[in-house]
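Chemist: any chance you can model this:
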Amino acid sequence: MAIRTDDGVTLHVEEAGEGTPILFIHEFGGNHLAWEPQLRHFSRRHRCVTYAARGYPPSDVPDSLEAYGQARAAADAVAVLDGLGIEKAHIVGLSMGGFCTVHVGLRTPERALSLTVAGAGYGCEKAFEAYFRGVSLEVADQFERQGAREFAKVYALGASRVQFQNKDPRGWQDFADRLATHSDRGAALTMRGVQARRPSFYDLEEELARMAVPTLVVVGDEDDHCLQPGLFLKRTIPACGLSVFPKTGHTLNLEEPDAFNALLAGFIAQVEAGRWLPRDPRALPGQIMRTR
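Modeler: Okay, here's the model as predicted:
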C-alpha cells in the first residue's frame, strides 16, 4: 500500500500480522525488504509495518536536496503511523533507521511505545565527524558517477559488512543485490541530505537525558564507530539498555537474526509488562564498592 506525506511524497508501506504494532525503519544500505526475517518472526503476534524511505523505490524519489533531512525522516515515520491509523508503536531502526528512531523519540515521544536503536553512531564521534561528512559526500558522488549497480560492489564490502559475508554468504549476497537496485539519485540525495547533515548524538545530550521512552541500543562489537555512541546513549537516556553482539558488524538484524529477534522479543515483553524502567538512582556510575 502507499501513504502520502504532508509534503506530497508517496511512501511504499508493507504490513503483516495483528497485535501491538511494531514499525521497522531500514538503514541506508537496505530497504523495506531488509526486515523480512523480523516480519516473518514478529507478525505471528504483532502488527508489523515497514516502508521504503523517500528516495528508495517503490517510494517516490524527490529530486530536491531540501526534500531530505533528519527531521523529515522522523516526520515520515510518523506519517506512516498516521496513514495506518496507528496511535503508538514499538519503533525499531537500524543505522540510518536507528537515527530516525531516536529522533522520533525526541520529537514525538507520545507515538512510541519503545525505541530499538541498532547499529547507530556513524558520524557521531567528534574525532571523526568531519571525516564522516566528507566521506558521505564522496559516497553520494560515487552513486551518481558509477550507479548503484556498480558501486554496490564496493559499498557492500565495507569494514563492518564483511562479518556478514563471512558468516552467511547467501544472506550477504541478498543484501548486496538489494543495494544494487537502489535509485542512483535517491541514494546520493539521501547521503547528502540525511546522512551528511544529521546531528551527532553528543550534540543532543540534554534532549536525550530528558527522553523517557524505554530504549534498547544494540551494536556489533566489530562495528567500531557505533560502540562509543552506543555507550553514550546507554549512559544518557534514562530508561536505556545496551546489548553488544560478539564478532558482529553493522547489519545486525540480518547477520544475527535469531539473536536479534530473541533480544527484541524480550525487550518488548519487558516494556509491555511495565518492567523496563529508568536506571535505579542507587546504581551510581562513579561507585566501585560501597563502604558505608
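Chemist: use CA for all of it now, contacts and neighbours both
Modeler: Will do.
Chemist: nearest residue to residue 44 in space, ignoring adjacent ones along the chain?
Modeler: Distances taken as CA to CA, 6 or more residues apart in numbering put residue 17 closest to residue 44, at 6.1 Å, once the chain neighbours are dropped.
Chemist: got a list of what the one you found touches?
Modeler: Applying CA atoms under 8 Å, 6 or more residues apart in numbering to residue 17 gives the contacts 42, 43, 44, 45, 46, 47, 48.
Chemist: of those residues, closest to residue 167?
Modeler: residue 42 (23.5 Å; CA to CA).
Chemist: does anything pack onto the helix or strand harbouring residue 21? Which helices or strands?
Modeler: Taking DSSP states H and E as the criterion, residue 21 maps to strand 20-25. Here strand 20-25 touches strand 46-51, strand 89-94, helix 96-107, going by 3 or more CA pairs under 8 Å, 6 or more residues apart in numbering; DSSP states H and E.
Chemist: could you check the angle strand 46-51 makes with the second one?
Modeler: Going back to what we said before, that points to strand 89-94. If you take axes from the mean of the first three to the mean of the last three CA atoms, to 10 degrees, strand 89-94 sits at 50 degrees to strand 46-51.
Chemist: before we go on, could you also do this sequence so I can check it against the first one:
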Amino acid sequence: MAYLLMLFHKVYSHPTSQQWVVFIHGAGGSSSLWFKQIKEYRQHFNLLLVDLRGHGKSKRGPKEWLLKPYQFADVAQDVIHVIDHLSIEKAHFVAMSLGTIIVRTIAQLVPERVESMVMGGAVMQFNLRSRILVKIGDWCKNIVPYMWLYQLFAHVVMPDKHQKESRHLFIREAKKLCQKEFKRWYRLTAEAHALMGHFRETELPIPTLYLMGERDHLFLPAIRKMLSTHRCSQLIELSNCGHVCNIEQSEAFNHHSIRFLLHQ
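Modeler: Next up is the predicted model:
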C-alpha cells in the first residue's frame, strides 16, 4: 500500500523507559479523548497517540482514503505505518470501543509487534439491541444528517446521567467528521460481524486485559462469555461505569491498566 500522508500522531518521550504504549481511539473520537491517561502513563512509558484516518487532525488524507471504501485492515496498516516510521519494534496497545477491533487486527497482522493489549469498552459482538440500531442507521444514513444518528448512538451506548461527559466529548469529536467519512466508518461497523466472530473464536497468545464498565450492557455480556474460553486474557469490571471507562472511571482505568502493563 502506498502512503501519501501519515496519520497525525503525537509522541510523549520518557527519559529512561524503552517501553512504548500506543493509544487507539474509537470511531468518531480522536486522540484527545485520552487526556485523562497521559499524565499517569507518561511516568512509566513512551506514549504514541494517533488520530485514525478521517478523525481529529487526520481528517485530510490522500485521495485513496476519499475515493474508495476501506476495511479494518487498511486502518490497522495506517497505524503500523506510523510505528514503522518511528522505529518502534514492539509496543503495548491501549484501545477504546471500536478501536479494540483495530488493535486486534494489528495483532492479527503483526503479532510480533504487539507486547500486550488493553481493551477498554471492548466491542466483540453486537447484541440484538445494537444490531437493530446499526440496521436502522444503515437505512437512514443517506437521508438523515449524520450527527442526528451519532447523537442517537451516543445516547443508546451511554444512556446514564453520569455518562454526560463521555457523550459530550464523543459528540464534540464526531462533529469533526464529514458526512462521507461517517458513512465509510459506518460501513465498517456494519461489516464487522464476521471479523468479530473470528476474534471471539481465535485467541492470540498475547497478554490481554479487558477493562469494562459494569453498566456496559451492550457489550459486556459478550466479553464475559468470550473470556470463559480465552486463556491469555483477563477481565476487570469497573463499578459505577458504562461504556467509556477511560473517562468515566479514569483513576481505576489507569491503575489497573498501568499495573497490568508493568507486569508484562
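Chemist: quick one: TM-score?
Modeler: Here the TM-score for the pair of chains, by TM-score structural alignment, normalised by the length of structure 2, is 0.85; 256 aligned residues with a CA RMSD of 2.5 Å.
Chemist: hang on, the earlier thing: so what corresponds to the residue nearest to residue 44 of structure 1 in structure 2?
Modeler: Using TM-score structural alignment, the equivalent of residue 17 of structure 1 in structure 2 is residue 13.
Chemist: shouldn't residue 12 of structure 1 be within a helix?
Modeler: No. Under DSSP: H, G, I helix; E, B strand; the rest coil, residue 12 of structure 1 falls outside any helix and is assigned strand.
Chemist: quick one: residues contacting it.
Modeler: 1, 2, 3, 51, 52, 53, 57, 58, 59.
Chemist: secondary structure element holding the equivalent of residue 258 of structure 1 over in structure 2?
Modeler: By TM-score structural alignment, residue 258 of structure 1 lines up with residue 251 in structure 2. Per DSSP H and E, residue 251 of structure 2 falls inside helix 250-262.
Chemist: quick one, that helix and strand 91-96 angle?
Modeler: 150 degrees.
Chemist: which helices and strands does helix 250-262 of structure 2 pack with?
Modeler: helix 38-41, strand 208-213, helix 245-248.
Chemist: would you mark the buried spots in the first one?
Modeler: Of the residues in helix 38-41 of structure 2, those buried under the neighbour-count criterion (16 or more other CA atoms under 10 Å) are 38, 41.
Chemist: contacts for it next, please.
Modeler: For helix 38-41 of structure 2, using CA under 8 Å, 6+ apart, the contacting residues are 47, 254, 258.
Chemist: before we move on, what about the last one?
Modeler: If you take CA under 8 Å, 6+ apart as the criterion, helix 245-248 of structure 2 is touched by 33-34, 36-37, 96, 120-121, 162-163, 165-166, 211-213, 238, 241-242, 253-254.
Chemist: contacting residues around the closest residue to residue 90 of structure 2 other than its chain neighbours?
Modeler: Distance criterion CA to CA, 6+ apart; nearest residue to residue 90 of structure 2, sequence neighbours excluded, is residue 113 at 4.2 Å. By CA under 8 Å, 6+ apart, the contact list for residue 113 of structure 2 reads 89, 90, 91, 107.
Chemist: what distance do you get for residue 113 of structure 2 to residue 262 of structure 2?
Modeler: 17 Å (CA to CA, to the nearest Å).
Chemist: still on that earlier bit, would you turn the helices and strands packed on strand 20-25 of structure 1 into a markdown table with distance to residue 7 of structure 1 and mean neighbour count?
Modeler: Compiled in a markdown table, those are given as follows (distance: least, CA to CA, whole Å; neighbours: other CA atoms under 10 Å):
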| stretch | distance to residue 7 of structure 1 | mean neighbour count |
| --- | --- | --- |
| strand 46-51 | 17 | 23 |
| strand 89-94 | 22 | 24 |
| helix 96-107 | 18 | 25 |
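Chemist: mind checking which of the helices and strands packed on helix 250-262 of structure 2 is nearest residue 177 of structure 2?
Modeler: helix 245-248 (21.2 Å).
Chemist: circling back to that earlier point, can you say which of the helices and strands packed on strand 20-25 of structure 1 is nearest to residue 73 of structure 1?
Modeler: Nearest of those (CA to CA): helix 96-107, 6.2 Å.
Chemist: mean deviation of the closest one from structure 2?
Modeler: Comparison of helix 96-107 of structure 1 with structure 2 after fitting gives an average deviation of 1.4 Å (mean CA distance after the TM-score superposition for structure 1).
Chemist: pull up the aligned stretch in structure 2 for that helix.
Modeler: Counting by TM-score structural alignment, helix 96-107 of structure 1 corresponds to 98-109 in structure 2.
Chemist: how far off centre is that stretch?
Modeler: Centroid separation between stretch 98-109 of structure 2 and its chain, computed with CA atoms, centre = their mean, to the nearest Å, is 8 Å.
Chemist: where do the helices of structure 2 begin and end?
Modeler: Counting by DSSP state H, structure 2 has helices at residues 38-41, 63-67, 72-85, 99-109, 128-140, 146-157, 164-174, 179-190, 193-201, 220-227, 245-248, 250-262.
Chemist: quick one: the ones you listed as a markdown table, columns for distance to residue 26 of structure 2 too.
Modeler: Converted to a markdown table, the helices of structure 2 look like this (distance: least, CA to CA, whole Å):
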| stretch | distance to residue 26 of structure 2 |
| --- | --- |
| helix 38-41 | 17 |
| helix 63-67 | 18 |
| helix 72-85 | 12 |
| helix 99-109 | 4 |
| helix 128-140 | 16 |
| helix 146-157 | 12 |
| helix 164-174 | 9 |
| helix 179-190 | 10 |
| helix 193-201 | 15 |
| helix 220-227 | 16 |
| helix 245-248 | 12 |
| helix 250-262 | 16 |
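Chemist: quick one: which of those is nearest residue 28 of structure 2?
Modeler: helix 164-174 (4.6 Å).
Chemist: just checking, residue 27 of structure 2 touches residue 95?
Modeler: No. Counting by CA atoms under 8 Å, residue 27 of structure 2 does not reach residue 95; the two are 11.1 Å apart.
Chemist: now do the shared contacts for those two.
Modeler: Between them, residue 27 of structure 2 and residue 95 share no contacting residue under CA under 8 Å, 6+ apart.
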